[in-house]
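Peer 1: I'd like to go over a predicted model; first the sequence, then the structure.
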Amino acid sequence: MTDLALHEALWAALDRHLPAAFDLRRRLHREPDLSGDEASTRDTVLAALPGAGAATKTADTGAVLRIGGPGPAIGVRGEMDALPVTEDTGVDWASARPGVMHACGHDTHLAALVAVAGALAETGPPVPLLAVLQPREETYPSGARDIVADGLVESEQCVAMVGAHVQPLLAPGEVACTPGGVNGSSDEFEIVVRGRPGHAAYPHLTDDALLAMSEIVVALQSVVSRSVDPMMPAVLGVSSFSAGNAANVIAGSARATGTVRALASSTRELVHRRITEVAESVARAHACTASVTITRGEPVLDNDPALVRSIAHELDRRGLAVSGDLRSLGSDDFSYFCERVPSVMLFVGTRTSEPLHSSRFLPDDEDVRVLAAALLAGYLGTVAAMESPAGVSGAPGVRGTTDGRP
């Protein structure tokens, strides 16, 4: 079968698998699972995938399933967890679990992945597909981090990863395929200042931790504007502040917490260092001490430029509207896969303008269709990159056959 004939067969097969994907999406939406409790979602999706008996469990409630023969594979991720949100959509397939809702589109991602997997299994994948059912995208500890730590990327010979996420900021049917950093790193910090408490009538006998922390908070506002290259996006935000519990007592300690986001690893490390320098030096000026704890979260989500070019070509061939530039300092733990293998996260516009995590966020069947098309184009674009002279991830010239053997 020629490449053109195979592509046409795959797209026709995808159309045949979409009605079942629409039904699956409604089942998943009606029965959402919170982060860390996705076992029933996993089992529902596995039952809809071809060859589910060969799945490998991972990250507590996750699983990976190979479709095709041995050899280098392309991973496609679907996240499984819902959010602690009370649904307000009014549809007859709304969440049957009070206070839990698929308000981030993960049900659509899973349904689209199942449709793509079914099409590839029916037609025969030119390169094996690794369907990655990932838990805990919305919370820590990250499910993607744990899948990577389990060594499945290496043991399954996964040479590239593809993901797609619905995005109401884009026009309906539009697909963003952007090279480089597209989602920021996400870290949290805690600052604790310790001084010497005392009666407010005798301030000269105290070292005011509240005052020191107040000046630290103000000083931190200049870190991004005066320490970071203005062409490098970053956010440093203090989100909580607590000190003291009486009107006539000068506080002996104060605590503040916040977040750091960046689109480059070098910026991330610079801001971390400046937080500690500012906190310690300002506290010292007030005869206090400051301790800083930085909890590292997701790294930068960095789309591989070569894969982006190849996938954008496939999207264009299929007639999808391609946007070349969508970046944000939101985060996604898909970035852990990006650290291991060349990867691309696509963003797909929705017919709803409700924001992500809204109680009324509800993509429709057409959004599932476009998302599935984006995932299949991502897979085919990655196959094309693997077959190019440069190859992918040190596997040049990998050429598959229609039964999945490399």
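Peer 2: That came through fine.
Peer 1: CA atoms for contacts and neighbours, from now on please.
Peer 2: Will do.
Peer 1: OK, contacts around S328?
Peer 2: Taking Cα atoms under 8 Å, 6 or more residues apart in numbering, we find S328 in contact with 182-184.
Peer 1: Below is structure B, check it against A:
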Amino acid sequence: MTLDADLLEQMKTWRRLIHRHPELAFDEYRTAGLVAEKLVEFGLDVERNIAGTGVVGTLRNGAGPSIGLRADMDALPISEENTFDYRSAHPGCMHACGHDGHTAMLLGAAAHLARHRDFCGTLHFIFQPAEEMAGGAGEMIRAGLFDRFPCDAVYALHNWPGLKLGHFAINPGPMMASLDTFEIIVSGTGAHAAQPHKGVDSLLCAATIVTSLQSIVSRSIDPHEALVVTVTQLHGGDAWNVIPASTVIRGTVRAMREVDRQLAKRRIREIAGNTAAAFGATADVRHIDGYPPTVNTSRETDLAIAAARRVVGDGAVEFDCVPSMASEDFSLMLQRRPGAYMWLGVDGDAHVAPLHNPHYDFNDQALGYGAGFFVEMARGTRY
């Protein structure tokens, strides 16, 4: 399918305006205001301030399924290092993950569908705040998203550097990993560095725990499955000659299966507690549940593949792709409704910088493909 030329140019303008004015989780007031203003202009019914800054626009056209199409709106706390004229005007904040592009594409789909009305059913255009680690999807759900806007299925996509422009990729089943965090406070007894026998070395104990945590993946998980346990922080001590009384370990766990996610949680507690006991120390473990795995349902994956093929043809749609160990809070929506999550290629003649990189910029050439996917999901979904 081909979008109107004027709409493609409008999407580019919206995208660059949003890029110029990025906003962090739950502070997307300007972005949400732009979204709501445009949806009203297109003739949609609009609900604002869902979970703070969330916006839902609804478009109805006869009898048919009720479909949710979602885009995320938040930026990242990164200082942009690009030099083009629409670079971030807000130091320490930039759209380094392409949510500006996602928002523009969903707005473009809403504009096209409102203009042409070539679908049957009800469409809910879900503009979500706070995807980046803040769980905006969960907050919208708790605010009654699916009670107020019933959906038979939900769909989303994410731009994907490394995937060729005009290509889509999807995996039936797990698409992205879960994300949980943990903190272990190891408590011992402080002592002089020259008299270690008079204390309980929390730092040595913590170092042993860090090493032992690596056995979870290598010895507790089926080698055919994917799990990552990563320690990212180790804090202990302030002086050269003092053994610290306490040391803090922090890190993340990512899994493709819920059973492995729960196993890792249990093994972290066991390893930390038993290792600390062996040293004569104690370990207080705090596990913070984040996002579950992003798991596509089979029927909706087939519908998403069919929609993408109507946009770019059979050869440009990859399925059974390798899932990513990154995470996505759209997973929370997929726990409550059937649906599918698709990757959209953005690499043109030159590679796009990686996501979450200060040089990243969404490729405007991908806008038509993404908006086209949302349009075809609306046109082609039948229940």
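Peer 2: Sure, I can see it. Everything quoted here is computed from the prediction, not taken from an experiment.
Peer 1: which residue is nearest the centroid of structure 1?
Peer 2: D332 (2.1 Å; Cα atoms, centre = their mean).
Peer 1: which position in structure 2 aligns with that residue?
Peer 2: In structure 2, the residue equivalent to D332 of structure 1 is E328, according to TM-score structural alignment.
Peer 1: And T206 of structure 1, by the same measure?
Peer 2: Using TM-score structural alignment, T206 of structure 1 pairs with G199 in structure 2.
Peer 1: next one: N245 of structure 1
Peer 2: Per TM-score structural alignment, N245 of structure 1 is aligned with D238.
Peer 1: Give me the subset of the contacts of S328 of structure 1 lying in strands.
Peer 2: Judged by DSSP state E, the subset of those located in strands is 182-183.
Peer 1: Next up, the contacts around the residue in structure 2 that G195 of structure 1 lines up against.
Peer 2: In structure 2, G195 of structure 1 lines up with G188, judged by TM-score structural alignment. The neighbours of G188 of structure 2, taking Cα under 8 Å, 6+ apart as the test, are 199-202, 244-246, 280-282.
Peer 1: picking up where we left off before, so how many other residues sit close to the match of T206 of structure 1?
Peer 2: G199 of structure 2 has 18 neighbouring residues, counting by other Cα atoms under 10 Å.
Peer 1: Pull the contacting residues for it.
Peer 2: So G199 of structure 2 contacts 188-191, 243 (Cα under 8 Å, 6+ apart).
Peer 1: swap the cut-off to 7 Å and go again
Peer 2: By Cα atoms under 7 Å, 6 or more residues apart in numbering, G199 of structure 2 lies in contact with 189-191.
Peer 1: sec struct for R255 of structure 1, please.
Peer 2: strand (DSSP: H, G, I helix; E, B strand; the rest coil).
Peer 1: And for D85 of structure 2?
Peer 2: Using three-state DSSP, the structure places D85 of structure 2 in coil.
Peer 1: Give me the neighbour count for it.
Peer 2: By other Cα under 10 Å, 9 other residues sit near D85 of structure 2.
Peer 1: so after the helix or strand harbouring A12 of structure 1, what's the next helix or strand?
Peer 2: In the assignment (DSSP states H and E), A12 of structure 1 maps to helix 3-30. Using DSSP H and E, the helix or strand that follows helix 3-30 of structure 1 towards the C-terminus is helix 39-48.
Peer 1: Output the residue interval of structure 2 matched by that following helix.
Peer 2: Using TM-score structural alignment, helix 39-48 of structure 1 pairs with 29-38 in structure 2.
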